[in-house]
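>>> pasting the structure only:
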């Protein structure tokens, strides 16, 4: 969860900083480049007798820079060391958000969803997930497992999957696409079987379509921000995954999600950052449990992370950007079960 929240915040803040960056900064880039070249010329005139000096020579290939450094390895030896810096290779940071080193997975989920807004009808739910995931034996204790998955998701909550139960309620259709990250621990049952307890953080864009008309003008105006447009939202899930064999797992989970009528950048980022700090505290606490009492760690991790998801959801049901002021979002809960194929 912490990795997912941090990744999303990084993209979110980067996008905001880029959009807010003054154009003068870009205009000054050539001047900055010229000043570096001038300093390079000055540096080449420094005597090699100085203790701290460096100089840069630009090769014919623009992507490579040669740095000449003078390092003292010990009190009796001083050498000049030439280092070749390849921009493409040395800045190739391995930030494997999608866990692509794991096995490809396909998951199909089905369930029942309901809205906080009581005038909206509960409806069946269907979801398809494509991504990467896997279960590995925990490095310190072989009776424990480490479970993680990352995926793209597409879901529909609609009466199409079942019959409408209450004619007095407004029937709707909720379509969502997005991304999700599962993390958790479990137990090695032997013979390649495992039982994993996981929690999910996900982001997505949802579109709410009303099949029936809304009689109440207040409710009608409230839903006008959602109709026929995709809106950003977040979700959390607590679930259990049983894998009798490595290539198959049966899953059951309970999801809580909110959809923002609009995104207030700094408030939304601050709210998610607050949750990530709480998630970091839980992660550190669970690490101590893993060290001292590993047998109960999967259960305690599941309970604490689920409590965090539940608490964050409850606080955002009325204030979407809690602890900052915000509007009331569309909130919905879903109980679902499904099957995953691991390749």
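Everything's here; your move. The structure presented is a predicted model; accordingly, all values stated were derived computationally and were not measured. Residues are numbered from 1 along each chain as shown.

>>> alpha carbons only for contacts and neighbour counts from here, please
Fine.

>>> mind listing what's buried in the helix or strand where residue 85 lies?
Taking DSSP states H and E as the definition, one finds residue 85 inside strand 77-86. Using 16 or more other C-alpha atoms under 10 Å as the test for burial, strand 77-86 gives no buried residues.

>>> what does that strand contact?
63-73 (C-alpha atoms under 8 Å, 6 or more residues apart in numbering).

>>> okay, now the one to match up with it:
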């Protein structure tokens, strides 16, 4: 059975392009997501549930106005996307503690409010300014659900906005990520068999650890391992409230 959800999140983003002197400043991010939660019983006991949630979302990163320092330019950004969350939940009485690994395809439009003073930053940021660009999002999330009504959560999100879309390189890079996650899945399954209580934690650490490692590689080459351009990155600590309908 799936439960419709409405999630509202607020984030505290930092943005930039690796080895670029000027960074866009967007001090706040508001996002709304519509999803379908699924919690399934597992073979590991009644207190451990298999969690998944497909979702649609739209978000806005607000600009900093005139409050920028040297090496910064005020900017705003709209984005929308398709996401999926997966992980495991611990049942605690009538409540649930969910540890998840979240990923999404996203389309973003950056709007610079100022012009960078140095030419290198100006050229690199111009590739994103005023254009809708494809990108990806990964997030490690922890949510505590109170009964069947609402939940609160925290997360750390890392997003990449691609300067251009090269189909074969994107497919190749994504295939490597998929293979790495499949391998991690076998390790997680072995840990579940040995100690079911540690399984959800192992899944959370291994799957999100893989995403973080790949993110760092892609900050230099967006379609790693292929030699490719540097993306715009957006890192955000997030706070969320989820309403279960």
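Thanks, I have it. Just so you know, these numbers come straight off a predicted model, no measurement behind them.

>>> what span of structure 2 is the strand holding residue 85 of structure 1 aligned with?
Per TM-score structural alignment, strand 77-86 of structure 1 has no counterpart in structure 2.

>>> repeat that for stretch 233-251 of structure 1.
Mapping stretch 233-251 of structure 1 onto structure 2 (TM-score structural alignment) gives residues 135-153.

>>> buried stuff in that stretch?
Neighbour counts using 16+ other C-alpha under 10 Å place 135-146, 150-153 of stretch 135-153 of structure 2 among the buried residues.

>>> of these, which is the nearest to residue 115 of structure 2?
residue 135 (23.3 Å; C-alpha to C-alpha).

>>> helices along the stretch 101-250 of structure 1, start to end?
217-223 (DSSP state H, counting those that start in this stretch).

>>> now do the strands in it.
With DSSP state E, counting those that start in this stretch as the criterion, the stretch 101-250 of structure 1 has strands at 103-115, 123-137, 144-157, 172-190, 193-210, 230-245, 248-259.

>>> which other helices and strands does the longest one contact?
In terms of contact count using 3 or more C-alpha pairs under 8 Å, 6 or more residues apart in numbering; DSSP states H and E, strand 172-190 of structure 1 is assigned the packing partners strand 144-157, strand 193-210, helix 297-316.

>>> please tell me which residues of structure 1 the lengthiest helix in structure 2 aligns onto.
In structure 2, taking DSSP state H as the definition, the longest helix is helix 167-194. Counting by TM-score structural alignment, helix 167-194 of structure 2 pairs with residues 265-292 of structure 1.

>>> returning to what we had before: quick one, which of the helices and strands packed on strand 172-190 of structure 1 is nearest to residue 15 of structure 1?
strand 193-210 (16.1 Å).

>>> find me the equivalent region of that closest one in structure 2.
Using TM-score structural alignment, strand 193-210 of structure 1 lines up with residues 95-112 of structure 2.

>>> any idea how far the matching stretch is from the middle of the chain?
Taking the mean of its C-alpha atoms, stretch 95-112 of structure 2 sits 4 Å from the chain's own mean (C-alpha atoms, centre = their mean, to the nearest Å).

>>> how close does that stretch sit to structure 1?
Compared with structure 1 after the fit, stretch 95-112 of structure 2 shows a mean deviation of 0.6 Å (mean C-alpha distance after the TM-score superposition for structure 1).

>>> ok, and for that stretch, which residues are buried?
Buried positions in stretch 95-112 of structure 2, judged by neighbour count with 16+ other C-alpha under 10 Å: 96-112.

>>> repeat that for stretch 179-191 of structure 1.
Under the neighbour-count criterion of 16+ other C-alpha under 10 Å, stretch 179-191 of structure 1 has 179-188 buried.

>>> among the contacts of strand 77-86 of structure 1, name the buried ones.
Neighbour counting by 16+ other C-alpha under 10 Å classes 65, 68-70 among these as buried.

>>> between those residues, which is nearest residue 164 of structure 1?
residue 65 (67.1 Å).

>>> checking that closest one next. Helix, strand or coil?
Applying DSSP: H, G, I helix; E, B strand; the rest coil to residue 65 of structure 1 yields a three-state assignment of strand.

>>> got the contact list for it?
Residue 65 of structure 1 is in contact with 56-59, 84-87, counting by C-alpha under 8 Å, 6+ apart.

>>> can you count the residues close to residue 4 of structure 1?
22 (other C-alpha atoms under 10 Å).

>>> what's it aligned with over in structure 2?
With TM-score structural alignment as the criterion, residue 4 of structure 1 pairs with nothing.

>>> now for the helix or strand harbouring residue 4 of structure 1, which elements pack on it?
Per DSSP H and E, residue 4 of structure 1 falls inside helix 2-20. When contacts are defined as 3+ C-alpha pairs under 8 Å, 6+ apart, helix 2-20 of structure 1 sits against strand 193-210, helix 265-292.

>>> residues contacting the residue nearest to residue 208 of structure 1 when sequence neighbours are not counted?
Distances taken as C-alpha to C-alpha, 6 or more residues apart in numbering place residue 174 nearest to residue 208 of structure 1, at 4.7 Å, with adjacent residues excluded. By C-alpha under 8 Å, 6+ apart, the residues touching residue 174 of structure 1 are 156-158, 206-209.

>>> repeat that for 10 Å
123, 125, 155-158, 206-210, 227, 230 (C-alpha atoms under 10 Å, 6 or more residues apart in numbering).

>>> quick one, what contacts the most centrally placed residue in structure 2?
Among the residues of structure 2, the one closest to the centroid is residue 138, at 2.8 Å (C-alpha atoms, centre = their mean). By C-alpha under 10 Å, 6+ apart, residue 138 of structure 2 lies in contact with 83-85, 101-105, 156-160, 208, 211-212, 215, 235.

>>> 6 Å - rerun?
102-103, 157-158 (C-alpha atoms under 6 Å, 6 or more residues apart in numbering).

>>> related to what we said a few turns ago, any idea what the residue nearest to residue 208 of structure 1 aligns with in structure 2?
Using TM-score structural alignment, residue 174 of structure 1 pairs with residue 77 in structure 2.

>>> if I look at that match, how far off is residue 130 of structure 2?
According to C-alpha to C-alpha, to the nearest Å, residue 77 of structure 2 and residue 130 of structure 2 sit 9 Å apart.

>>> give me the common contacts of these two.
Common neighbours of residue 77 of structure 2 and residue 130, using C-alpha under 6 Å, 6+ apart, are residue 110.
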